[in-house]
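# Can you look at this prediction? I've put the sequence above it.
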Amino acid sequence: MKKIPGVISVLIFCLLITACQSQEAKRQVFTEPQYDWGKISGETLTVWGSAPDLERTYIQKAFQRYEELTHNQLEVVQYSKDEIVEKMTTALNQGEAPDIFVSYGGTNIDVYNPDDNFYDFSQAKWINDLTDTSINQTVYHGKIIGLPHWEASVSGTLYNKDIFKKYNIEVPKTQEEFMSVCEELLSHGITPLYMPAKEISMLLYQFPLDSIVEDSDILNQLNQFEIGYEDIPEMLKIVEWYKEMATKGYFGDHYLEDDWNGMSPALESQKYAMLLCWDTWLYTDFKGDASQFGLMPAFLGVPYNGTFEGPNLNLFMVNKKSKKLDVALDFITFLADPYNYNVAFENIPTASVFKNQVGSITTYQYLENERLIEKNYRDSIAWLRIKEFSQMDAICIYEYIHPDSQMSAKECLEKMTALRKSRINQ
C-alpha cells in the first residue's frame, strides 16, 4: 500500500510528459505555409479598427510576423468607438477608405454598405477551416464578408468558487435559484453581483435577448418593425430583473457609478461574488487568480435555466475598391494560414476559431463546464442579427434602475425601441 503514492506520482509524471510531447507535436504540424501568399513585397497596407482592439497580443504578433515574412508594411490607425463609424463612412464616400477594415459583423456593418464596399470571400479556400460558430459570424447577405481572426470567448456569470464554498452555496440552475443565491450572499455581507452600470455596454441585455430571437418569427418581426421590444413579454421580465436586482441591493450601493475599471478590483476584493462577463476576460484583464473563478449561465430573468452566449468575433474585411486589392487579399490569406495563426494564438486562452487552431489553450472555466455550456449555449444572435441593435440602448435600462426613476418597464422598452428606429434613416 505504501508504494501506491509513488506509482501514482510516476503515472502523473508520465502523463504530463506525454501531454507536453503531444502538445509540442501538434505545434509542429504546420511547419510550412498551407496557402499561397507572400509573393508581393515592398507594399504598405492601411488597416483601420476601433481602439484598443488592434493592440491585442495575438494581433500584434500576426502583424509583426506578416511584416517580417513578406517585407510589406502595415499602417495601423485606430479610432475610438465613438469616432469609427463617422470616420469610416466619410472615407468610403470620399473614396479614401483603408485597404483593410476591422469590425464586428452582422448588423454592425450595415452602415458601411458591405455589398458595395467589401470583398466577397465566399470562394476562399480558408472557409473550410472555420468552425461553425466562426462562420456564422462572417455571413452577410449570404456572403462571407471577412476573416474572423479573433479570440472566441464564452459569456455567462463568473463566480468566486471560494466564496460559494465558504458559505456552502450551490451553483444555481434556475432563475429562482439564482435569486436565492443572491439573497444568501447578501445575508453574509457579500455583494452578489458587480454590475458596472455606468459602462452602458456592460449591462449586456443581449445575453437573454439571444434566447428570444432564436424564434425566427420574432426576429423577423423586430427587423421589420412590426413589433417593438415592449411587445415581447420576456423583454419585460429582463428589464424587471435589473430593477429587482438593484432594488434588493444585489448590485451593491454604487452600481450607477461602477464601471469597467472597477471589475477586476471588485472581484479581487472578495467583496463581490459574481460578474456577468466572458471567460477569456479572466486571462486578458483580471489581475487576480483566474482559477479561483468558475463559469455558470447568465441569469437575467430569462431563459429559465440561464444562458451562455457565444463569441463576437472581429472580422478583417477588405475594401474591394482598394488600389492595392491584390496586396490586401494576400494579407488575408496570410492571416488565414494555420502556419501563421497558430504562432499568433500560441498560449492565448480562447476557444478555436479555426479547425486547425492548435496553438491556443482552452480556458479552465470552459473545460470545467463544457457539458453545461453545450446544453445552454447560444450564438450571439441579437448583437449580429437584429437590425439597428445597439448595446448602448441599455442607457434606458440604466435610467430605469435609477432609484429616483418613475419610469415603468414598458416605458423603458418603448424608449429602447424608439432609439432603434431613430437609427434607420441616419
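On my side now, so go ahead.
# CA only for contacts and neighbour counts going forward, please
OK.
# Now do the strands in the stretch 1-150 of the chain.
Assigned strands in the stretch 1-150 of the chain, in chain order: 44-50, 73-79, 100-104, 139-140, 143-144, 147-148 (criterion: DSSP state E, counting those that start in this stretch).
# out of these, which comes closest to Phe13?
Across these, the minimum distance to Phe13, taken as Cα to Cα, is reached by strand 147-148, at 37.8 Å.
# Need the contact partners of the following helix or strand past that closest one.
Using DSSP states H and E, the helix or strand that follows strand 147-148 towards the C-terminus is strand 155-160. Strand 155-160 has contacts (Cα atoms under 8 Å, 6 or more residues apart in numbering) with 267, 273-279, 292-299, 307-311.
# The residue nearest to Leu236 when sequence neighbours are not counted: how many residues sit nearby?
Leaving aside its chain neighbours, Leu236 sits nearest to Ala409 (6.2 Å; criterion: Cα to Cα, 6 or more residues apart in numbering). As a burial measure, the neighbour count of Ala409 was computed by other Cα atoms under 10 Å and equals 20.
# Take this one as well and set it beside the first:
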Amino acid sequence: MSKKRAASALAILMLLAGLVSGCGGNNNAGNTNDNTSPATSGTDTSGTADKKNVTITLSAASDWIKPVDNEIIEDFTKETGIKVDVQVIPADQYASVLKAKLASGEGPDLSIIWAEANAAQFQPQDNFIDLSSEEWVGRMTEAAKKNSTYNGQVIGWGPEGENAGWGLMYNKNIFEQYNLQVPKTYAEFTAISDTLLGNGITPVYEPLKDSWHSGIWFALLGPAGENASAGLYQNLNNNKATFDAVAPFVTFLDQYKEAYDKGYFGKDALSNTYDKHMVSMESGKYAMTMVPANEDVQSKAKGETYDFSKYGMFPAPFADNQSLAVYDGSLIRVVNKNSKNIDAAKEYLSYISRADVLKKFYDATGLNPAFTDLPQKQDEIEKSLRANSDGTVNTIMETGIKYWDNTVIGNYVVEMLLDGKSSLDVLKAVDKDRLKLFSASE
C-alpha cells in the first residue's frame, strides 16, 4: 500500500470511528466470541508446505456463520488439513473492528463484508485481492457476479443469488378477520393501522432498540429516489448528489415519524429487539413486521418450526413506493491482500464452490443459489412480496450506495423519532458524514 493510500485509509478509519458505533446490517447484536488476534502467520500453501500447520482466519459478525458453514469448515479441514479460525465479532462493532484490523495490517485472511458499491468503506483496492480469474467465478449467476464486483473486479465470494430484499410481513389471518387489504399507498397503510389499533392490535412490531433496522426501512426507498431523480445512485456514488435534495426521502422520514407518533409501532418500540420479531408476531399482538423476503428460508435454516403459510408480504408503501429494493446477492467473503495464507484462503473459496459442497449448503439453508450449478429458487414469502409489488426492481441502497451504514442512519432516524432532529436534519447529517468520507478517500 502506498503512503498516500495508507494515510487515506487511516483517515477514513478515524472518521468512521467517530461517526459509527458499529456496523449496520441485517443482524442484531448477539453472541460475542470476539477473537481479535491477528491473522495466523504460516507458510503459503502453494507448494509442498505442511497444510496441517496452516490456519486461516475468517471474520464474521454474529449470526453470519450458520451451522452448515461450520460443518463445511470441518469437512474442509479433514480433506485439506487447513484449519479455519472463525472470529465472531458483535454485529454492532463489526465494521469498525474490521476496519481497524485492516488499517493496522493485521486483518484476517478472509473477511465477510458488504457488497457492491458499499464495499468502498473497506478500501478494497488496498485490502482485497482480485478473484476474477478463479474458476468458480464463471459459474456464478449474473446477479451474484454483479454483487461480488467492485470497480470492475470480482473481489468476493457470495452464497446467495438475487433476493427481493425486505418487506412488511403480515398476518393474513388478522387481515382477513378485519377485512383488510394489502395497502398500495401510505394513506391505505394508515387506514388499516387505525383499524388495527381500534381493535387492540399493534400494527407493526418495530425493534427500534436495534437502530440498524430503521436504516433498512430507509435503504428500501432507493428505487423511489432513483425514479424521482434518474441517475441518483451514480451521482451519489460520484459525490455529485445529496440525500437532502431527494423528495421521496423527505416524505419517507416524515411518514415514518408520523407512524411512530400515532402509535403504529406500539408503546414498547424503543425497547423492542429484532431477535424477538417472530415470537412477537406469533403472539397475535402484532399484525406486521419488517423482515427479509427470505425470512421463511432463514427460519428453517435455524431449525425453527414456524408456520409461514399464515404470513404474506408487501412493500412498505411509505412515499407510496411499490418498487422492490433487491439484493443482487448477499454479504461476500474477501481475501486479504496482506495475508500470508492467500493460497490457502483461495483453496477454501474453491472448496466451498464445489458442486457437492454447494448442494450440502443449499439443502441446509434453502437460499437462492449464487451458482448456475443449481436452479434458481424463490420461496413463498418472497413470491408474495414480488406479487404485491409493481414488478420494478433496483438495488437496495445498503449495497448500491457508497458509505451507507444502516446503524449510523438508523441512529439519526431514532433521534428524529425522539424529536431530536427533523427529516431534513437527518438527511443533512447523512450528507455531511459522506462528504467527510469522500474527502478522506481522495
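That came in fine, so what should we check first? Treat the numbers as computed from the prediction; the structure is a model and nothing was measured.
# still on that earlier bit, which ones among the contacts of strand 155-160 of the first structure map onto strands?
Assigned to strands by DSSP state E, the following of the contacts of strand 155-160 of the first structure qualify: Ala273, Met274, Leu275, Leu276, Cys277, Trp278, Phe293, Gly294, Leu295, Met296, Phe308, Glu309.
# Please look at the second one and Tyr194 and confirm they touch.
It stands for Met274 of the first structure. Yes. Here Met274 of the first structure reaches Tyr194: they are 6.3 Å apart, a contact under Cα atoms under 8 Å.
# joint contacts of the two?
Leu267.
# Quick one: map His149 of the first structure onto the second structure.
When the second structure is aligned by TM-score structural alignment, the residue opposite His149 of the first structure is Pro159.
# and its match, what is it in contact with?
With the criterion set at Cα under 8 Å, 6+ apart, Pro159 of the second structure makes contact with Gly329, Ser330, Leu331, Ile332, Pro369, Ala370.
# Can you tell me the closest non-neighbouring residue to the third one?
For Leu331 of the second structure, the nearest residue in space outside its immediate sequence neighbours is Trp114; the separation is 5.0 Å by Cα to Cα, 6+ apart.
# Now which residue in the first structure aligns to the one you found?
Under the alignment (TM-score structural alignment), Trp114 of the second structure pairs with Tyr104 of the first structure.
# what's the neighbour count on that match?
For Tyr104 of the first structure, the neighbour count with other Cα under 10 Å is 21.
# wait, what's in contact with it?
Residues in contact with Tyr104 of the first structure, defined by Cα under 8 Å, 6+ apart, are Asn312, Leu313, Asn314, Leu315.
# do you know how far the first one is from Ser103 of the first structure?
It stands for Asn312 of the first structure. Spatial separation of Asn312 of the first structure from Ser103 of the first structure under the definition Cα to Cα, to the nearest Å is 10 Å.
# Out of the ones in strands among the contacts of strand 155-160 of the first structure, which comes closest to Val213 of the first structure?
Nearest to Val213 of the first structure among these is Glu309, at 12.9 Å by Cα to Cα.
# ok, now how distant is that closest one from Gly156 of the first structure?
Glu309 of the first structure is 7 Å from Gly156 of the first structure, by Cα to Cα.
# neighbour count winner among Met274 and Tyr194 of the first structure?
A count of neighbours by other Cα under 10 Å puts Met274 above the other of Met274 of the first structure and Tyr194, at 27 against 24.
# ok, now which ones touch Thr251 of the second structure?
If you count contacts by Cα under 8 Å, 6+ apart, then Thr251 of the second structure has Phe318, Ala319 around it.
# Please read the previous query as pertaining to Asn72 of the first structure.
Ile40, Ser41, Gly42, Glu43, Thr44, Leu45, Tyr66 are the contacts of Asn72 of the first structure under Cα under 8 Å, 6+ apart.
# again with Tyr286 of the second structure
Applying Cα under 8 Å, 6+ apart, the residues near Tyr286 of the second structure are Ile201, Thr202, Pro203, Val204, Tyr205, Ser280.
# Turn those into CSV, columns for distance to Asn321 of the second structure and secondary structure.
Rendered in CSV, the data for the contacts of Tyr286 of the second structure read as follows (distance: Cα to Cα, whole Å; DSSP: H, G, I helix; E, B strand; the rest coil):
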residue, distance to Asn321 of the second structure, secondary structure
Ile201, 25, coil
Thr202, 22, strand
Pro203, 19, strand
Val204, 18, strand
Tyr205, 20, strand
Ser280, 26, helix
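# Buried only: go through these for me.
Listed as buried from the contacts of Tyr286 of the second structure are Ile201, Thr202, Pro203, Val204, Tyr205, Ser280; burial here means 16 or more other Cα atoms under 10 Å.
# just checking, the second one touches Gly284?
Read it as Thr202 of the second structure. No. Assessed by Cα under 8 Å, Thr202 of the second structure is found out of contact with Gly284, at 9.2 Å.
# Thanks a lot, see you next time.
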